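Got a sequence here, can you model it:
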Amino acid sequence: MRIIIGLVVCLTVVLYVDPVGGRRVRKRCKPLVFPDTTRDCDKAPNAEGWYPDKTVCTFECREGCVRDKGKSRRVCKVRGRSKWWKPAGTGLKCRCRTCYSPPPAVTNTTGPCKYGDYAAGVTCTYQCADGYVKVGGDHSKLCDNGKWTGADLICEAEPDVDGNWATWGSWASCDVTCGGGVQTRTRTCTNPEPSGGGADCVGNPSQTRECNGWQCPDCSRVCDVGTLNAACDACTCDGHALAGHVMDTRRVPLSDADIFYAERPDESVASTDAMGNFGLSGACAQGVEIIVKRRGYFDTRANSEQVDATTSSVRVNMSAIVPPVIDQHPQSKKRIAGQDVTFCCAAHGNPPISSYEWFKDGLVLDEAVYNYDETLTITALTVDDSGTYRCRANSDAGAKYSDEATLDVEADSMTSCAAEPEENVISLPDDCVQEDTNSTGYDIGACGGDDCVGDLGEDDKACVDTMRFCCVPTSTETRTVHCSGYSLNVTVTTECGCGSCVKTSTKRIQGRAYGVNRTDNASTEVPLKYGPVIKDGQVVDITSETGIFEFTIETTASKIALTFRDNFKNLVTSTRVLSLTDSDTLDFDVVMKLRPPPVTLMSSQNNVIDLGTVEGEEPLAELDIPANSLFTADGEMFSGEVKASVSFIDPRNPDDFELIQGELTAVDVEGREETMETFGMFNMDFETEEGDSLELGGD
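Just a heads-up that it's a prediction; the model follows:
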């Protein structure tokens, strides 16, 4: 027994003591390799691939193989010169069977795997055949230990999607720098792109316009006044000067407007300062033509006037660009197959409307086929012409869609109005019990009164149908109803047909405009007394002492915008967009914001006014009013004390919700309306001590 113990001790010493001068011993585990597996270790090996002590490696069967036997987890153990993976054994063994045939064929698909054997882990990828789209399943199938896995790809015939135009691109550069050229913009049929049996976009994919029409430099040119400059593109006069002033139609000075000689409209020679002033050296006093350009305004031409032998002056009034505004919307109509129909659209803007487009069910109609402008006429209608129509007015300032109009085309007059009357049971006196029904109810028939399609004659091409047709009685008879000791005569409808009935596009707009003075204990109404009600710049009514207004208009529009102004300055001038219905009389309550007390400002100083109406909360924003930025009606800078009244509609304050003016929508470049989010609205009024209005200048 002693000998055995001694041997054990001796062996232990040998294992744990490095021999002097012996070869280097790796204190790492040799990497393990098991066929058809993947390895993931929590510590990195050295350059030779050996792992340090306590490394944990996890083994998995590669894709397409399954575990047969063995452990998947090994830990590296190092003790002196000994190192081993624990637990011991042959390690993970995987089974990888071959797929001896391709995946079963699936209809309406294409793929590369059609013949032969496929090793475990091979993936076959499939696509839908041309004209088909995926509606389910998987694109790939995996040979998984001799079996194909993955759901069959399911493809169905591609639905018919009509193409629609994407937004117009930007105008390309002019093809010449002078002398008159052409520039182009394009659009693509990708919104959406047509697919299946869907129709392609109709209309022109490109537009052109003239550009750079000024004369090219001519060094042989002889100037009537002055001398030709070195660039041969303008006549100048040494020692002469032009003083100019630029303002808008309100006579408010415009800063940052660029000035060009009309002979050189591609090269800016000056710009206006904060007061709208500019100067040009070398401009001949006898008169020069200039072009003024500013973002948001029309390019404006003007000729200078001579002041004396060497100086001239010019005052330029610029008009703001106004995107298209729809004045007349198309009207919904009903027709019988074979009749004609006309839809009308009218708009204004600055610049004027350059073109109209018509759409049916969201797709533009081919102008070459329908030959339309602001009116669209379709003759010899068919049932297929039924749908939703609207126009789009286009100008260089943008585009605007009209309201939608519905066209219902019936196959015949019987379709729009059934000859058989509807049931309409009336109650007879209690002693008039009818034998056939054993009740006092008696069916006298009715035709419903719904709109139907009649014969408009030549008026079927009018913008607004001047006649209305309803389903009305065309045949009646008088029947005798017997009661207890007496009888009654009852008129019964026996046949219905389409007949004329009263129709008008006249609407009575009425209501009341007032403000609400809220205190801790009560709310008091403040009526708009004798205030103008304004539509399209024209006064259509004056409110009464109690704020009541009433007027009539001829319109087919679904909305109107009205402005309410308080001449007594108790309420803030407000604009409301009112939605119209089919009713001939519409009643509205217009709640206006109370005008806040004015504060006194000095026009020569920078002023800041806080914007916010929620007590205890920080202002939502600040209004900065620069020094010397207020101007009189004559366009002169005002100096002195100013009475400023600034009201703010705070989106954080529920009491302000009903005071929101206008409509929170914007129009994109294609004319589509988009809903906006508001961060508040404010209204500003500035007056002199004498009550004369002032304008905030510049921008």
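
hey, let's count contacts and neighbours off CA atoms from now on
Noted.

Could you verify my assumption that residue 600 touches residue 645?
No - contact criterion Cα atoms under 8 Å: residue 600 and residue 645 do not qualify, at 9.0 Å.

Can you list the residue ranges for helices in the protein?
Assigned by DSSP state H, the helices in the chain fall at 2-16, 367-370, 413-416.

Could you say which one of those comes nearest to residue 605?
Closest of the helices of the chain to residue 605 is helix 367-370, at 58.3 Å (criterion: Cα to Cα).

Now the closest one: buried residues?
Across helix 367-370, burial judged by 16 or more other Cα atoms under 10 Å covers residue 367.

Centre of the chain to that helix, how far?
Chain-centre distance of helix 367-370: 27 Å, with Cα atoms, centre = their mean, to the nearest Å.

Now tell me what touches it from outside.
Helix 367-370 is contacted by residues 203, 357, 376-378 when judged by Cα atoms under 8 Å, 6 or more residues apart in numbering.

CSV please, covering those residues and showing distance to residue 368 and neighbour count.
Formatted as CSV, those follow (distance: Cα to Cα, whole Å; neighbours: other Cα atoms under 10 Å):
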residue, distance to residue 368, neighbour count
203, 8, 14
357, 12, 21
376, 12, 25
377, 13, 17
378, 13, 16
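
Which members of the residues you listed are positioned in strands?
Of these, the ones assigned to strands by DSSP state E are 357, 376-378.

from these, which is closest to residue 604?
Proximity of the ones in strands among the contacts of helix 367-370 to residue 604, judged by Cα to Cα, is greatest for residue 357, which lies at 51.2 Å.

To compare against the first, here's the next sequence to fold:
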Amino acid sequence: GTPDAEEPTVTAWGLEGSSLRPGQPSPALEDWEEASEWTSWFNVDHPGGDGDFESLAAIRFYYGPARVCPRPLALEARTTDWALPSDVGERVHLNPTRVFWCLNREQPRGRSCSNYHVRFRCPLEATWGSWGPWGPCSGSCGPGRRLRRRRCPSPAGDACPGRPSEAQKCVRPRCPGCGPNTCGCPDHILLGSVVTPSGHPLPGARVSLRDWPGTVATSDAHGTFRMPGVCASSRANVSAQMDGFSAGMAQAQANSSMSAVATVVLNKLEKPYLVKHPESRVREAGQNVTFCCKASGTPMPKKYSWFHNGTLLDRRTHRYGAHLELHGLRPDQAGTYHCKAWNDAGAVRSGTARLTVLAPGQPACDPRPQEHLIKLPDDCGQPGRGPTYLDVGLCPDTLCPSPAGSSPRCGDAGSRCCSVSRLESRKVHCSGYTLPVKIVAECGCQKCLPLRGLIRGRVVAADSSEPLRFARILLGREPIGFTSYQGDFTLEVAPSTQRLVMTFVDPSGQFVDTVRVLPFDPRGAGVYHEVKAMRKKAPIILDARQSNTISLGEMGEEAPLAAGIIPPGAFRSADGQPYTGAVEAQV
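As a prediction, the model looks like this:
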């Protein structure tokens, strides 16, 4: 195209900006009247075809819009061998708002464009001055806030990014009397405990109150803690943190006129795992598309990132979370997409989805069927010529664009696939009979048929093969069904499922929970599994006052692999007090 008249374009040298001559090297930072700096070097195109093109739109797309300022002051181009265009005798075009292009047809005979990379001169952003001192704590007693401020000394009057002030919690001496907040009751006390969901105490947990900054107490060896001075009627919010566990919170409840209690439950951190992966899509240019990703874990992942062809997409530009929506699709947005999800325990990467962007009117499904040969019966061919095959045709297994105006939801209910649109009947003459066949005559875009992988199986005891009747079936942590009276089960699996992890729970408690990764066919074919459950050992009675030994790893007549030794006084009640009675134990 032809550059716009209002955008000056420099031709035949490697730097464009004010007061520059052909072939002049990069000016030093102090030579610019306006405070500015150079960006890093960019190279998104390689020479070939008509030449080398480094467009600003492509650079911002692949490197991120924040890497180049909105209005560059100047532009420099050099070959990847670090030579200016004038040094290698090549004619190029540069414009800070459109960037760089080199056309092979404009070069001297026998020469084509080199591979160039470019960089930009950008004005420096206004920056904040140093923070001032913290101001006084608000209020006369109890929890409060204090502020500090900073100035933006910009000579051009530009706004600095961020806020001019920030706040911090602070605490003055405790207020007298018993108020609605958590402080100010010298004779009152908050008693609490930090436990796992199963009730196991957690020693060493850091306990704090919402209105008091920092750690106020630490749980002891029995998971309990004490907070003097907390008003019984305050209904204080108590939070606890511990390495390897997600943070938990509970509200204190008064149990007398001068004391309150709180139990904080902490769940063990669990790395995130994918529940839903993004699925491949086909769209026409100008249409919209939505990719969906869903992860679970402890705590529940809340941070998602999306990648296009392996490059991180800018969160502020696309405003994505678990869903990525792209509007008015362009051809350069085709390619692969995947997501990553984070929580405090780690990250997980989804499978890859492919986006195909077709030009308007470009067919996604070739109406001509592909070759697909089937072998005919032996008496349907000519004697002595070997087996006979018939081409019955096959439509490619590809997706088609959704109809215009279809819902952008994740399910993509309007999905269409390339499938058979017309069949033709044929007759094959065999020895003494005629074989009727149908062949694919034409392919077209039709509504996709929902594919469901089918899982069948039976759950039995490993020692006696008796069925596990009415056992609960869990997919991850979600209950999805029960086994029958004979231990049988039949389940449907969505084709987007990547890994099928099933748990079978015996309602009688006689068998260990059985976890299996079950293979399945996402194309819809049924798969049969026989699942064997291990029987728990019979319970034994222990005396909590004495030392007890439990054999571990016994198999048939063989000696146990190990032994668990429980010292006297090891059992405690829920309140942390020693327990001295009988204990029923089962491994």
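
coming back round to it: of the helices of structure 1, flag the one that's most buried.
Among the helices of structure 1, the stretch with the highest mean neighbour count (mean count of other Cα atoms under 10 Å) is helix 413-416, at a mean of 17.

ok now that helix, how far from the chain's centre?
39 Å.

quick one: it to structure 2 mean distance?
For helix 413-416 of structure 1, the mean deviation from structure 2 after alignment is 5.0 Å (mean Cα distance after the TM-score superposition for structure 1).

I'd like to know which elements that helix is packed against.
Applying 3 or more Cα pairs under 8 Å, 6 or more residues apart in numbering; DSSP states H and E, we find helix 413-416 of structure 1 packed against strand 487-501.

Would you mind listing the outside residues contacting the strand it packs on?
413-414, 416-421, 443-447, 452-454, 467-482.

Out of the residues you listed, which end up buried?
Here, 16+ other Cα under 10 Å leaves 413, 416-419, 421, 444-447, 452-454, 468-473 buried among those.

Show me those that map onto strands.
Checking these against DSSP E, those in strands are 468-473.

Nearest to residue 589 of structure 1, out of the residues you listed: which one, please.
residue 468 (31.0 Å).

how about the strands in the stretch 51-200 of structure 2?
51-55, 74-79, 93-95, 99-103, 116-123, 143-149, 165-171, 189-195 (DSSP state E, counting those that start in this stretch).

Next, format those as a markdown table and append mean neighbour count and distance to residue 216 of structure 2.
Below are these laid out as a markdown table (neighbours: other Cα atoms under 10 Å; distance: least, Cα to Cα, whole Å):
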| stretch | mean neighbour count | distance to residue 216 of structure 2 |
| --- | --- | --- |
| strand 51-55 | 22 | 57 |
| strand 74-79 | 22 | 57 |
| strand 93-95 | 24 | 61 |
| strand 99-103 | 23 | 59 |
| strand 116-123 | 23 | 48 |
| strand 143-149 | 17 | 14 |
| strand 165-171 | 14 | 13 |
| strand 189-195 | 23 | 11 |
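
a markdown table for those, including distance to residue 250 of structure 2?
Output for the strands of the stretch 51-200 of structure 2, formatted as a markdown table (distance: least, Cα to Cα, whole Å):
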| stretch | distance to residue 250 of structure 2 |
| --- | --- |
| strand 51-55 | 56 |
| strand 74-79 | 58 |
| strand 93-95 | 61 |
| strand 99-103 | 58 |
| strand 116-123 | 51 |
| strand 143-149 | 20 |
| strand 165-171 | 21 |
| strand 189-195 | 10 |
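
To residue 234 of structure 2, which of those lies closest?
Closest among the strands of the stretch 51-200 of structure 2, using Cα to Cα: strand 189-195, at 10.2 Å.

which outside residues touch that closest one?
Applying Cα under 8 Å, 6+ apart, the external contacts of strand 189-195 of structure 2 come out as 201-203, 205, 219, 223-232, 240, 252, 258-266.

Pull the residues that contact stretch 206-214 of structure 1.
174, 176-187, 263-265.

Centre of the chain to that stretch, how far?
With Cα atoms, centre = their mean, you get 29 Å for stretch 206-214 of structure 1.
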